[in-house]
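With the sequence up front, the predicted model follows.
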Amino acid sequence: MELTLEHVSKKYKENDVVKDVNVSLKPGVHALLGANGSGKTTLMRLICGLLKGEGSIHFDDIDASLEYENFASHIGYMPQNFGYYPHYTLKEFLDYMAIVKNLNKDYSEKRILSLVKELGLENQLNKKMKTLSGGMLRRVGIIQALLSEPEILILDEPTAGLDPKERIVFRNLIASLSQSTIILLSTHIVSDIESIADDILIMKEGEIIMHGIYEDLIKVIKGKVWEVLVPKQDASSLMKRYRVVKNHNQNNGVYMRIVSDLKPHDEAIAVIPDLDDLYLYYFVEEVAYD
């Protein structure tokens, strides 16, 4: 089972939003990381067939451009913001989504009850959608994407708004699906990526600039991450000259974690890099994840 993208591109007017993406994904969890405007959501919408672009997308021997309905039947998609009818109860909304997905009624009833229980929403079935919290709505979005037991699961910021306990439930659910499902998710929560991703795709200005497992990706910045404790009067100068991942005041100075090709301070010590460091190394001008 394999999802293959070849020369996938998308332009808006003269702007290349997605540029010549070539990637093959097999069952497992693939995390898509990039800054705001890097093209992540556009790429996901291209895969789902919600946007038309250049290039080809295949699921095994199914060509998405020639057999879209067949291709789409294998996909579950959770957009970053999904629409719903606010006056529907949760049960009515999920029943409606099951009809849209052309699911058998007996099957969908069992599937809905199983998923709402797994995601802790069984007590909300008769509540109107408009009364659900943001975290609950994210869980509803995940449930509707999973209704048809898709072989390809596309999740755009699935953990946004979830509290730590809800994120643990989500991670366990995704881990249970990863052996038999191709899962592509975007998230700005590094702990989610480090906990569940089999590999990471880093997207910048519409291109996949890196793709690999966590351990291999951070090797790129080995020897480029430093920690140092400096007098308070020196901290401001370092912040202006270097990419500072973390800094906080201590009684005897300011602790700083810095990403730099060169040693930023005589007292700086090289440390083991992590995903935050990698992100800042490639997206120095960005202040937040998408």
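Done, it's in. Numbering: from 1, shown residues only.

Please make it C-alpha for all contacts and neighbour counts, starting now.
Fine.

where exactly do the strands run in the stretch 151-290 of the chain?
Secondary structure of the stretch 151-290 of the chain by DSSP state E, counting those that start in this stretch: the strands cover 152-156, 182-186, 199-204, 207-212, 225-230, 243-250, 253-259, 269-270.

Could I get those in TSV, plus columns for mean neighbour count and distance to Ser237?
Shown next, in TSV, are those (neighbours: other C-alpha atoms under 10 Å; distance: least, C-alpha to C-alpha, whole Å):
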stretch	mean neighbour count	distance to Ser237
strand 152-156	25	38
strand 182-186	25	35
strand 199-204	22	29
strand 207-212	17	31
strand 225-230	22	11
strand 243-250	16	11
strand 253-259	21	12
strand 269-270	16	18
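
Rebuild these as TSV, extending it with distance to Ala98.
Formatted as TSV, the strands of the stretch 151-290 of the chain follow (distance: least, C-alpha to C-alpha, whole Å):
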stretch	distance to Ala98
strand 152-156	16
strand 182-186	21
strand 199-204	31
strand 207-212	34
strand 225-230	49
strand 243-250	45
strand 253-259	48
strand 269-270	53
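
between those, which one is nearest to Asn104?
Smallest distance to Asn104 across the strands of the stretch 151-290 of the chain (C-alpha to C-alpha): 20.0 Å, for strand 152-156.

packing partners for the closest one?
helix 40-48, strand 75-78, helix 134-146, strand 182-186 (3 or more C-alpha pairs under 8 Å, 6 or more residues apart in numbering; DSSP states H and E).

how about 7 Å then?
In this structure, strand 152-156 packs against strand 75-78, strand 182-186, with contacts taken as 3 or more C-alpha pairs under 7 Å, 6 or more residues apart in numbering; DSSP states H and E.

quick revisit: and Val140, which of the strands of the stretch 151-290 of the chain is closest to it?
Proximity of the strands of the stretch 151-290 of the chain to Val140 was assessed by C-alpha to C-alpha; the nearest stretch is strand 152-156, lying at 12.4 Å.

Identify the residues contacting the closest residue to Ile213 other than its chain neighbours.
Distances taken as C-alpha to C-alpha, 6 or more residues apart in numbering place Asp199 nearest to Ile213, at 4.2 Å, with adjacent residues excluded. Going by C-alpha atoms under 7 Å, 6 or more residues apart in numbering, Asp199 touches 29-31, 212-214.

Alongside the first one, take a look at this:
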Amino acid sequence: MLEILDLNKSFKKKEVLKEISISLKTGVYGLLGPNGAGKTTLIRCIVNLYDITKGNIRFQGIDVTNNNAFSKNIGYLPQKFGLFKELTVYDNLQYFAVLKKISKESMDTCIKESLKKVNLQDRVNNKVSTLSGGMVRRLGIAQAILGNPQIIIFDEPTAGLDPEERIRFKNLLSSIKEDKIIIISTHIVEDVETCCNKMIIMNDGKIFKMGNSEEIISIARGKVFEVKQGIGIDSNWYVEKTFFRNGEEFLRVLSNKKEGHKSLEPTIEDGYMCILKGI
């Protein structure tokens, strides 16, 4: 279990994270929130890139706050991931394997297994400079899972991936999630909708809600309506999107007041927006 207890993080006088407390058991968690919500700062505190201003982090009951030794249990793909472009794919992973203190005896096997899981085994001797953006992202995923860490954290892992690669990433999660804590940070609900056991919704440096898909969806039940375009917009409505049917334009709106319009079945995205907008 990974426990984050009353965590605060400030940069000078700016408080970025505020009294965050969550407990994570084995499973895949979607860390959702708009840009600037504090997701990346929270991740960097967990992986020990930032010192914590206040609070504690425990892993399996042991206090690992600001403990460099704890990082060997974590695989991490940052939002912006750099590699040595003039080195080969294999050499780059060998560099990360040394940093992770993977033994020489098992290093080659670990590297080849990671590359196979992200479908880059045929690029093992290619220089990174020859790879496409999507391949570089997949190589970043390979280094995160290298060495079979107990905690794996992906920050915007599908950025730059095409639809086929996104499906491959979801399949990869299914193959590696056994006995692991996996956190996927994103602002795209679709990225976590099909592959996460639970969702953690952040905004303004705080945890607003943690729950499974049905719990998030239930927050929007009775609050999603279809309104024909041209009807006056009420100040209580949050217009989520527009769509067309039979040549006519409609709005999908959220409201905590019964508006007398056609009610729609809520989605995870509806629940997410209700939480963020206080509906």
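Sure thing, it's come through. Not measured: the values here are computed from a predicted model.

Produce a PyMOL select command limited to the buried residues of the contacts of Asp199 of structure 1.
Buried subset of the contacts of Asp199 of structure 1, written as a PyMOL selection, criterion 16 or more other C-alpha atoms under 10 Å:
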select buried, resi 29+30+31+214
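
Which of the contacts of Asp199 of structure 1 lies at the shortest distance from Ser178 of structure 1?
Val29 (6.0 Å).

quick one, what contacts the aligned partner of Ile152 of structure 1 in structure 2?
Alignment note (TM-score structural alignment): Ile152 of structure 1 maps to Ile151 of structure 2. Residues in contact with Ile151 of structure 2, defined by C-alpha under 7 Å, 6+ apart, are 73-75, 180-182.

again, only using 6 Å
Listed by C-alpha atoms under 6 Å, 6 or more residues apart in numbering, the contact set of Ile151 of structure 2 reads 74, 180-182.

what do you get for Val64 of structure 2?
Counted by C-alpha under 6 Å, 6+ apart, Val64 of structure 2 has contacts 57-58.

What of Ala37 of structure 2?
With C-alpha under 6 Å, 6+ apart, Ala37 of structure 2 has these contacts: 202-205.

host element of Gly55 of structure 1?
strand 54-59 (DSSP states H and E).

can you list contacts of the helix or strand that that strand is followed by?
Past strand 54-59 of structure 1, further along toward the C-terminus, the next helix or strand under DSSP H and E is strand 62-63. The list of residues contacting strand 62-63 of structure 1 from outside it, by C-alpha under 6 Å, 6+ apart, is empty.

can you tell me the mean distance of strand 62-63 of structure 1 from structure 2 after alignment?
Compared with structure 2 after the fit, strand 62-63 of structure 1 shows a mean deviation of 2.0 Å (mean C-alpha distance after the TM-score superposition for structure 1).

Where does that strand end up in structure 2?
Going by TM-score structural alignment: strand 62-63 of structure 1 matches residues 62-63.

What ranges does the stretch 1-150 of structure 1 have for its strands?
Ranges of strands within the stretch 1-150 of structure 1 are 3-12, 15-25, 28-34, 54-59, 62-63, 75-78, based on DSSP E, counting those that start in this stretch.

Leaving out the residues flanking it, which one is nearest to Met199 of structure 2?
Gly30 (4.6 Å).

distance of Asp95 of structure 1 from Asn102 of structure 1?
11 Å (C-alpha to C-alpha, to the nearest Å).

higher neighbour count, those two?
Each of Asp95 of structure 1 and Asn102 has its neighbours counted (other C-alpha atoms under 10 Å); Asp95 has more, 19 against 12.

So what does that one match up with in structure 2?
Taking TM-score structural alignment, the alignment pairs Asp95 of structure 1 with Gln94 from structure 2.

which residue is nearest the middle of structure 1?
Ser186 (1.2 Å; C-alpha atoms, centre = their mean).

Spatially, what comes nearest to that one if we skip its sequence neighbours?
Leu32 (4.6 Å).

circling back: roughly how far is the match of strand 62-63 of structure 1 from the heart of the chain?
Centroid displacement of stretch 62-63 of structure 2 relative to its chain, using C-alpha atoms, centre = their mean, to the nearest Å, is 24 Å.

Same question for stretch 251-260 of structure 2.
30 Å.

can you tell me which residues contact Glu227 of structure 1?
Counted by C-alpha under 6 Å, 6+ apart, Glu227 of structure 1 has contacts 256-257, 268-269.

Structure 1: which residue goes with Pro250 of structure 2?
No, residue 250 of structure 2 isn't Pro; it's Phe. In structure 1, the residue matched to Phe250 of structure 2 (TM-score structural alignment) is Tyr255.

which residues touch that match?
Listed by C-alpha under 6 Å, 6+ apart, the contact partners of Tyr255 of structure 1 are 228-229, 247-248.

of these, which stay in contact in structure 2?
On the basis of both residues aligned by TM-score structural alignment, their matches' C-alpha atoms under 6 Å, what survives of those in structure 2 is 228, 247-248.

Is it possible to get TSV of these that adds distance to Val169 of structure 1?
Putting these into TSV (distance: C-alpha to C-alpha, whole Å) gives the following:
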residue	distance to Val169 of structure 1
Val228	37
Asn247	32
His248	32
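
Going by distance to Ser195 of structure 1, which of those wins?
Of the kept ones among the contacts of Tyr255 of structure 1, the one sitting nearest to Ser195 of structure 1 (C-alpha to C-alpha) turns out to be Asn247, at 24.6 Å.

ok, Gln150 of structure 2 - contacts?
Here Gln150 of structure 2 is in contact with 73, 180 (criterion: C-alpha under 6 Å, 6+ apart).

how much space is there between it and Lys241 of structure 2?
As judged by C-alpha to C-alpha, Gln150 of structure 2 and Lys241 of structure 2 stand 39 Å apart.

burial measure for the closest residue to Ile52 of structure 2 other than its chain neighbours, as a count.
Excluding its sequence neighbours, the residue lying closest to Ile52 of structure 2 (C-alpha to C-alpha, 6+ apart) is Lys9, at 5.6 Å. The number of residues packed near Lys9 of structure 2 is 23, by other C-alpha under 10 Å.
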